[in-house]
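Enquirer: My questions concern the predicted model and sequence given below.
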Amino acid sequence: MTSNQILIVALISLLIFILPAFGLSKLFQKAGAPGWKAWIPFYNTWEMIKIAKRPKHWFFWQFIPVVGWFVTLGIYIEFIKCFNKFGFWEHAATCLVPFIYFPYVALSPKTRYIGPDGVKHYQKSTAREWIDAGVFAIVAATLIRTFIFEAYVIPTGSMEKTLLVNDFLFVSKLSYGPRIPNTPLAIPFVHHTIPGTDMRSYTEVIKLPYSRWFASAVKRNDVVVFNFPTGDTVINKPEFQSVNPYYDAARMIGNGSLDAGRREILANPDAYPLVIRPVDKRENYIKRCVAIGGDTLEVRDGRVYINSQPGFEPPHSQIQYEVETNGQPMNAETMLEEYNIDIENPEELTSLGGNKFNMLLTNEAVAKMKQSGIAKSIKPQLMHANMIDPRLWGQLCYPYDTLHKWTVDDFGPLWIPEKGKTLTLTPENYSLYERAIRVYENNTLEQKNGQFFINGVASNQYTFKMNYYWMMGDNRHYSQDSRFWGFVPEDHVVGEAWIIWMSVKNGIRWNRLFRSIK
């Protein structure tokens, strides 16, 4: 844990164990126990368990990281019941402001100690039982969702065939360490917008800095869920959002000029209503990490190279191929079973004339089609600088400048920033790292008269504060990934895709249930 994380844990522990001690010491005395015991962390909760006659094993559950805090609050509630406090607001005050509520109860002349035997005579109403159960369920589910795992559904085909549309996943928060929410005050189980409205589901009245407990770095080839890095600004209309991200829309509106597009968007707030989102409320994306901080990445003829060595090829990744068949009819069921190719209708295939077609194929499908003889020839359909991908409306890839004429199949070489490593800024690499330095690491950065100014000081040296990652979809020709928007900072990482627990397409895909993700 970092010093910042240790400080946060210590502060929370202080609030839970030390600050309520004054009021607890008075309540201990009313219960016939020595008041000094209230000032010793954990010993005070042991004494409360004895006073309330609750199970002794509760004491040990407190030592579970994070979850233990809520066990402690449960002990507080059982203890305060011994003073005839059964109201919902009284228990809420016990959990939220015990350092205020305990002294209030202790100093009130109306307070009387009824002990655990008196507690047994109290019966909750049916409504109260439901309320308490609902609150417990929300708190427990929020804890699990924040610190252990979260359910996620695949909305697009960018990871096919590794992950399919309507695969339901569990995403592990423990793999890289649970990230503390930047915006803790939010409606439970809602991401950034209240369903059925365009209203925010959170408030930034309290906004916490990036903190991750028991942090572990993302590894090459992990399948990762993360917050969309350039989703900080969103055009808040259904046809935009993450379908047509703000920066892409601005370039398109500005005919390739981001600044011109921005000016037009800002001049038309009714047509382009903007929303600024904090890191944890940006859209969730899922991709494969192909390069980590310190790596040099390059894509040559559609193949990924890391540090000049061929990169890992996901077993079910696919790219576009030009296939010439032997004229044999392509039965949809056979093509799916034998080659894992989805063909709803053969007419949907893009014909190149004769028996030539564009097909999305995995390496395994290519080998099988060659072996079976159904394909006379197969060659990759690569997207070079002289080809226009209709998704790019005539532009190339990140960083969208005049120096780097990169495409999805010919990209780099590019160094991935690593925490603690120093970069020498040059006019050639300025556009590559400018956003990371300025936006993700919160610096001012300018280039004037051949010089660079970082936070107002002339310097061409910058040391990165975070690790960065390069994410790409396994469906390499149909994936909105780092080739279009650049690096993913470590503070945007949500968790690792762990297991497929459900998959649906015209019914349940039984062969995909409980499949681990590789």
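Expert: Cool, the structure landed. This structure is a prediction, so every number in the text was calculated from the model and none was measured.

Enquirer: C-alpha from now on. contacts and neighbour counts both.
Expert: Will do.

Enquirer: got the buried residues for the longest helix seen in the chain?
Expert: Using DSSP state H to define each element, the chain has its longest helix at helix 126-147. Neighbour-count burial for helix 126-147, counted by 16 or more other C-alpha atoms under 10 Å, picks out Ala141, Arg145, Thr146, Phe147.

Enquirer: The last one and Val494, how far apart?
Expert: Put plainly, it is Phe147. 10 Å (C-alpha to C-alpha, to the nearest Å).

Enquirer: Are there residues contacting both of those two? Which ones?
Expert: With contacts defined as C-alpha atoms under 8 Å, 6 or more residues apart in numbering, the residues shared by Phe147 and Val494 are Lys173, Pro178, Arg179.

Enquirer: putting a second one here so we can go through both:
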Amino acid sequence: MSLQSLIGNFSLILFVLLIVTGLIWAFDRFVLAPKRKLNAITVLREFDQKTNANSSARASLEASLLRQPAWVEYSGSFFPVIALVFVLRSFLFEPFKIPSGSMLPTLYVGDFILVNKFTYGIRLPIIDKKIVAINDPQRGDVMVFKFPKDPTQNYIKRIVGIPGDTVVYKNKQLTVNGVASEYESQADFLHEGSQLSYSKQFNEKSNNLAHKVLNDDDRQPGIYMFGEADFPYANQCQYNAEGVTCKVPVGHYFMMGDNRDNSQDSRYWGFVPDQNIVGKAFFIWMNFSDLKRIGGFQ
């Protein structure tokens, strides 16, 4: 199994560890510990009858008789920690690290973010089956989801289309259900690295939502699929030299990165089904290169 697969199946690994350590803890609590106690009572009774040793010797013997085997002690001590991590990660909050610049300028490479796992409903871990519906994903949410073409990988993008929406992205401008987004020019965005470069930066406003996006002048607006689009419901998308138009199917979402010309997203690999949702990203809790990054984001 590759490292990426192991990372993608971390929930399963954590669940297996939880079960193993839990069984060991329970077996010791209800089987081994009572036996140790009964054995200690017998041995100490004989000790008291045959020996006039001081109380410290008796206490040392009792502690030795009641002591857990090392393998049980270690497993039992890990069990509550693993249980707490499993519950927090499965039902409340999960940390992620941003690996690429597809969400610039909102999220930077190296940002450690928290994802709310219950905003969109409570799901059973491992099988990811929703058992309690709470809120539906909304346009503008930054969402983590399992990549449709490889569910072992987690992606993060912004929702621009919910079920039933008609999403049009042409000439680098977004229109949803006939309502065009408004764009306010901002200062150029500087990409720091071995080679300094700049991107055009805009404040994109749509339906009372606003966030910043990037575009590159040297990138053409057309979405080139190099053949027919190959993803479920691809027949609901039309491509041309100006961009793409898609009708979002029921139970699916259209996702785009804020770094519009440098993001592989729903324009290329299709819609995200509801069962692939991981949660809503809402907070940057650490960036070791820039502590000022810590905080919320739009």
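Expert: Received it, and whenever you're ready, just let me know what you need. For clarity, every value in this text was computed on a predicted model and none was experimentally measured.

Enquirer: related to what we said a few turns ago, can you put the buried residues of helix 126-147 of structure 1 in TSV and add distance to Val304 of structure 1?
Expert: Shown next, in TSV, are the buried residues of helix 126-147 of structure 1 (distance: C-alpha to C-alpha, whole Å):
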residue	distance to Val304 of structure 1
Ala141	40
Arg145	34
Thr146	34
Phe147	33
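
Enquirer: How many residues are close by Val213 of structure 2?
Expert: 24 (other C-alpha atoms under 10 Å).

Enquirer: which one is it nearest to, not counting chain neighbours?
Expert: The shortest distance from Val213 of structure 2 to any non-neighbouring residue, by C-alpha to C-alpha, 6 or more residues apart in numbering, is to Asp258 (4.7 Å).

Enquirer: The one you found matches what in structure 1?
Expert: Aligned by TM-score structural alignment, Asp258 of structure 2 pairs with Asp474 of structure 1.

Enquirer: Could I get the contacting residues of its match?
Expert: Residues counted as contacts of Asp474 of structure 1 (C-alpha under 8 Å, 6+ apart) are Ser158, Met159, Glu160, Lys161, Thr162, Lys287, Arg288, Pro314, His316, Ser317, Gln318.

Enquirer: Could you rerun that using 10 Å?
Expert: Taking C-alpha atoms under 10 Å, 6 or more residues apart in numbering, we find Asp474 of structure 1 in contact with 157-163, 223, 287-288, 313-319, 362.

Enquirer: Out of those, which end up buried?
Expert: 157-163, 223, 287-288, 314, 316-319, 362.

Enquirer: coming back round to it: which parts of the helix or strand following the longest helix of structure 1 count as buried, going by neighbours?
Expert: Using DSSP states H and E, the next helix or strand after helix 126-147 of structure 1 towards the C-terminus is strand 149-153. Of all the residues in strand 149-153 of structure 1, those buried under the rule 16+ other C-alpha under 10 Å are Phe149, Glu150, Tyr152, Val153.

Enquirer: returning to what we had before: among the buried ones among the contacts of Asp474 of structure 1, which one lies nearest to Phe28 of structure 1?
Expert: Val223 (52.4 Å; C-alpha to C-alpha).

Enquirer: aligned partner of that closest one in structure 2?
Expert: By TM-score structural alignment, Val223 of structure 1 lines up with Val142.

Enquirer: likewise Phe86 of structure 1?
Expert: Checking TM-score structural alignment: Phe86 of structure 1 goes with Ala33.

Enquirer: helix, strand or coil for that match?
Expert: helix (DSSP: H, G, I helix; E, B strand; the rest coil).

Enquirer: where do the strands sit along the stretch 401-518 of structure 1?
Expert: 411-415, 422-424, 445-448, 451-454, 457-458, 461-463, 468-472, 488-489, 493-503, 515-516 (DSSP state E, counting those that start in this stretch).

Enquirer: With that, I have no additional questions.
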